[in-house]
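Asker: Let's see this in three dimensions:
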Amino acid sequence: MALILCIETTTTNCSVALAKNGKVLALKEDMGLNYSHAERLHVYIQDVLNEAGLDTKKLDAIAVSKGPGSYTGLRIGVSSAKGLSFSLNIPLLATNTLKALAMQARTEDIKYVIPVLDARRMEVYSAIYDNNFKEIREIQAQIIDENSFKDYLNQGKTIFVGDGAEKLIDVIKHPNATFQTEALPSAREMAVLAEAKNKISDIEDVAYFEPFYLKDFQVNKPKKK
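Answerer: Take a look at the predicted model:
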């Protein structure tokens, strides 16, 4: 039975939830298209605490969505989570971003759930789960073409969920494919995952924990004038 602050900043959604025993007490998020984490994250943290009538001294743990996702977003979220964990002397929990995203899927008559985050151009970050959200294939960064995920699509109805699904619609024409493009990772689904980790004391070392970037950071050279 734990009171956990959940922080999700892996995409443009700046999302914070306060959860007790895996149930969300308060949620604040910005589903806009622009990154607002630096300006809004700590405001949202205070907002959810105020809504629940609690303060940081009552928290039992801090949970952060570990990635993959935006490099800047991940750094902001993880830095804030580590700072709170250290200053309050409470555990730091790291939850699986793509599993939390998969949990938003509409799973009626679905065999596989494939969360997909946009990784620019025709690349996505993806993982594969069954309809009970058991991991079937680990997280990968992959280039999408018409044959992507074909082995799974041939086995039954499959839903692609996340902002990366938008680029799949025109490429994957398999009759078993459905798309839920409006979803972004949210602190709301983190609550259950964080509670499960807290129960088994699956915590991170605050000093050494780093986000799961999946790919090395690349700096694009400016074009010559």
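Asker: can we go C-alpha only for contacts and neighbour counts from here?
Answerer: Noted.
Asker: Where do the helices of this protein begin and end?
Answerer: Taking DSSP state H, the helices of the chain run over residues 37-52, 71-88, 97-102, 150-153, 165-168, 187-199.
Asker: Now render those helices as a markdown table, adding distance to residue 142 and mean neighbour count.
Answerer: Shown next, in a markdown table, are those (distance: least, Cα to Cα, whole Å; neighbours: other Cα atoms under 10 Å):
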| stretch | distance to residue 142 | mean neighbour count |
| --- | --- | --- |
| helix 37-52 | 27 | 17 |
| helix 71-88 | 17 | 19 |
| helix 97-102 | 14 | 26 |
| helix 150-153 | 14 | 14 |
| helix 165-168 | 12 | 21 |
| helix 187-199 | 25 | 23 |
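Asker: Surely residue 4 and residue 62 touch.
Answerer: Yes. Using Cα atoms under 8 Å, residue 4 is in contact with residue 62, at 5.6 Å.
Asker: Among the helices of the chain, which comes closest to residue 129?
Answerer: Among the helices of the chain, helix 97-102 comes nearest to residue 129, with 7.6 Å by Cα to Cα.
Asker: For the helices of the chain, give me TSV that also has distance to residue 135.
Answerer: Output for those, formatted as TSV (distance: least, Cα to Cα, whole Å):
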stretch	distance to residue 135
helix 37-52	29
helix 71-88	23
helix 97-102	8
helix 150-153	13
helix 165-168	19
helix 187-199	14
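Asker: mind checking which of the ones you listed is nearest residue 127?
Answerer: helix 97-102 (6.8 Å).
Asker: helices or strands up against the closest one?
Answerer: strand 112-118, strand 123-130, helix 187-199 (3 or more Cα pairs under 8 Å, 6 or more residues apart in numbering; DSSP states H and E).
Asker: Flag every buried residue along the first one.
Answerer: It stands for strand 112-118. 112, 113, 114, 115, 116, 117, 118 (16 or more other Cα atoms under 10 Å).
Asker: Report the inter-axis angle for that strand versus strand 123-130.
Answerer: 160 degrees (axes from the mean of the first three to the mean of the last three Cα atoms, to 10 degrees).
Asker: For residue 142, give its distance to residue 118.
Answerer: Residue 142 sits 10 Å away from residue 118, going by Cα to Cα, to the nearest Å.
Asker: ok, back up a step: which among the helices of the chain is found nearest to residue 8?
Answerer: Among the helices of the chain, helix 187-199 sits nearest to residue 8 (Cα to Cα), with 5.2 Å.
Asker: one more, for comparison:
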Amino acid sequence: MRIFLGPSAQLLLLTHAGFKPYMCTGSDPADLLTRKKAGDAVNLGGAGSAGISALEAMQAEQTKRLELLGASSSPPPPPAAPAMRLSTFSVSDSAAGRAEADELLRRMLMKDKGELEEPNADLIARAQRGSKQWQDAGLHERAYQELLAVEKYVSYSSALGARFHLGLADAAQASGREAEAKRLRQRVMADAQSSSLRWQAEQALSKMSSTTSGKTSTSSSSSNPELNSLFRMPSQWD
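Answerer: The predicted model follows:
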């Protein structure tokens, strides 16, 4: 026995079974517009994916060409740290300072041994003559400075050096440098090889001491007139 269903009943049965029939006529215009936009979005999405794939392919091709020309895809190495120039300067300055100190010490040893006197004999003799001329003219400071300029070449032990330093001591005393004159004469007494020159230095020191003592006693007497009057001769008493 066959049961014949009408069109309405068939549509209801299909809808209940999960089927959504597509109807070309009688459909909602809004539903049709929504379906059209969805289709366009699908088509645009496919075109965008194709464009991205093409761009990636072009980039890969460009990278391959650069590698053939010698380019590397690895990142460049980090820049080197700056050199410590300050420490280099410090080392060089320290080395220069040591060299200068060594040279100064070497010249001091040569001076003490009298090894600089012969190479500079003309300078020393010229300074001694110039100092005497300034001293005769009463310019004691110039006389002292004339000898001091060449003192670095003269020792205390040799006859030439001891005699030179005695003259320098006289010029120092004449220019008001009492302590310097005393120091020079004491050094000649200690280092001079010549006994005659050591004796001259001793005599000059004794004279300095007596002169200083005389100045001190005179100053003390003049500063205390009452004490000074007690030691006057009886004929001078009132």
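Asker: Superposed, how do the two chains score by TM?
Answerer: TM-score of the superposed chains, computed with TM-score structural alignment, normalised by the length of structure 1, equals 0.23; 85 aligned residues with a Cα RMSD of 5.5 Å.
Asker: so which of the helices and strands packed on helix 97-102 of structure 1 comes closest to residue 165 of structure 1?
Answerer: Per Cα to Cα, nearest to residue 165 of structure 1 of these: strand 112-118, 6.1 Å.
Asker: So which elements touch that closest one?
Answerer: helix 97-102, strand 123-130, strand 158-161, helix 165-168.
Asker: re the thing from before, out of the helices and strands packed on helix 97-102 of structure 1, which is closest to residue 179 of structure 1?
Answerer: strand 112-118 (9.6 Å).
Asker: Now do residue 23 of structure 1: how many residues are near it, please.
Answerer: Using other Cα atoms under 10 Å, residue 23 of structure 1 is surrounded by 17 other residues.
Asker: how near is it to residue 143 of structure 1?
Answerer: Distance from residue 23 of structure 1 to residue 143 of structure 1, by Cα to Cα: 36 Å.
Asker: Reformat the helices and strands packed on helix 97-102 of structure 1 as JSON lines; add distance to residue 92 of structure 1.
Answerer: Converted to JSON lines, these look like this (distance: least, Cα to Cα, whole Å):
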{"stretch": "strand 112-118", "distance to residue 92 of structure 1": "24"}
{"stretch": "strand 123-130", "distance to residue 92 of structure 1": "24"}
{"stretch": "helix 187-199", "distance to residue 92 of structure 1": "9"}
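Asker: of all the ones you listed, which lies closest to residue 15 of structure 1?
Answerer: Of all these, helix 187-199 sits nearest to residue 15 of structure 1, with 5.5 Å by Cα to Cα.
Asker: separation between residue 151 of structure 1 and residue 112 of structure 1?
Answerer: Using Cα to Cα, residue 151 of structure 1 is found at 11 Å from residue 112 of structure 1.
Asker: now residue 74 of structure 1
Answerer: 27 Å.
Asker: One more: residue 98 of structure 1?
Answerer: From residue 98 of structure 1 to residue 112 of structure 1 the distance is 14 Å (Cα to Cα).
Asker: repeat for residue 16 of structure 1
Answerer: 28 Å.
Asker: swap in residue 198 of structure 1?
Answerer: 27 Å.
Asker: Ok, residue 52 of structure 1 next?
Answerer: According to Cα to Cα, residue 52 of structure 1 stands 36 Å off from residue 112 of structure 1.
Asker: cool, and residue 136 of structure 1?
Answerer: For residue 136 of structure 1 relative to residue 112 of structure 1 (Cα to Cα), the value is 9 Å.
Asker: For the residue nearest to residue 193 of structure 1 when sequence neighbours are not counted, give me its contacts.
Answerer: Counting by Cα to Cα, 6 or more residues apart in numbering, residue 193 of structure 1 lies nearest to residue 95, which is 6.3 Å off, once chain neighbours are set aside. Residues in contact with residue 95 of structure 1 (Cα atoms under 8 Å, 6 or more residues apart in numbering) are 63, 64, 65, 66, 190, 193, 194.
Asker: would you turn these into JSON lines with distance to residue 159 of structure 1?
Answerer: Output for the contacts of residue 95 of structure 1, formatted as JSON lines (distance: Cα to Cα, whole Å):
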{"residue": "63", "distance to residue 159 of structure 1": "27"}
{"residue": "64", "distance to residue 159 of structure 1": "26"}
{"residue": "65", "distance to residue 159 of structure 1": "22"}
{"residue": "66", "distance to residue 159 of structure 1": "23"}
{"residue": "190", "distance to residue 159 of structure 1": "20"}
{"residue": "193", "distance to residue 159 of structure 1": "21"}
{"residue": "194", "distance to residue 159 of structure 1": "24"}
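Asker: which one of these is nearest residue 87 of structure 1?
Answerer: Scanning the contacts of residue 95 of structure 1 for proximity to residue 87 of structure 1, where the rule is Cα to Cα, the winner is residue 63, at 14.5 Å.
Asker: what's around that closest one, how many residues?
Answerer: By other Cα under 10 Å, 33 other residues sit near residue 63 of structure 1.
Asker: Residue 143 of structure 2 too?
Answerer: 28.
Asker: cool, residue 147 of structure 2 as well?
Answerer: Neighbours around residue 147 of structure 2, by other Cα under 10 Å: 27.
Asker: How about residue 106 of structure 2?
Answerer: Residue 106 of structure 2: 11 neighbours (other Cα under 10 Å).
Asker: Would you check how far apart it and residue 159 of structure 2 are?
Answerer: Distance, residue 106 of structure 2 to residue 159 of structure 2, using Cα to Cα: 22 Å.
Asker: Same check on residue 51 of structure 2?
Answerer: Taken as Cα to Cα, the span from residue 51 of structure 2 to residue 159 of structure 2 is 107 Å.
Asker: separation between residue 189 of structure 1 and residue 19 of structure 1?
Answerer: Taking Cα to Cα, one finds residue 189 of structure 1 at 10 Å from residue 19 of structure 1.
Asker: do residue 137 of structure 1 as well
Answerer: Where residue 19 of structure 1 is concerned, residue 137 of structure 1 sits at a distance of 29 Å (Cα to Cα).
Asker: which one of the two has more residues nearby?
Answerer: More neighbours surround residue 19 than the other of residue 137 of structure 1 and residue 19, with 26 against 12 (other Cα under 10 Å).
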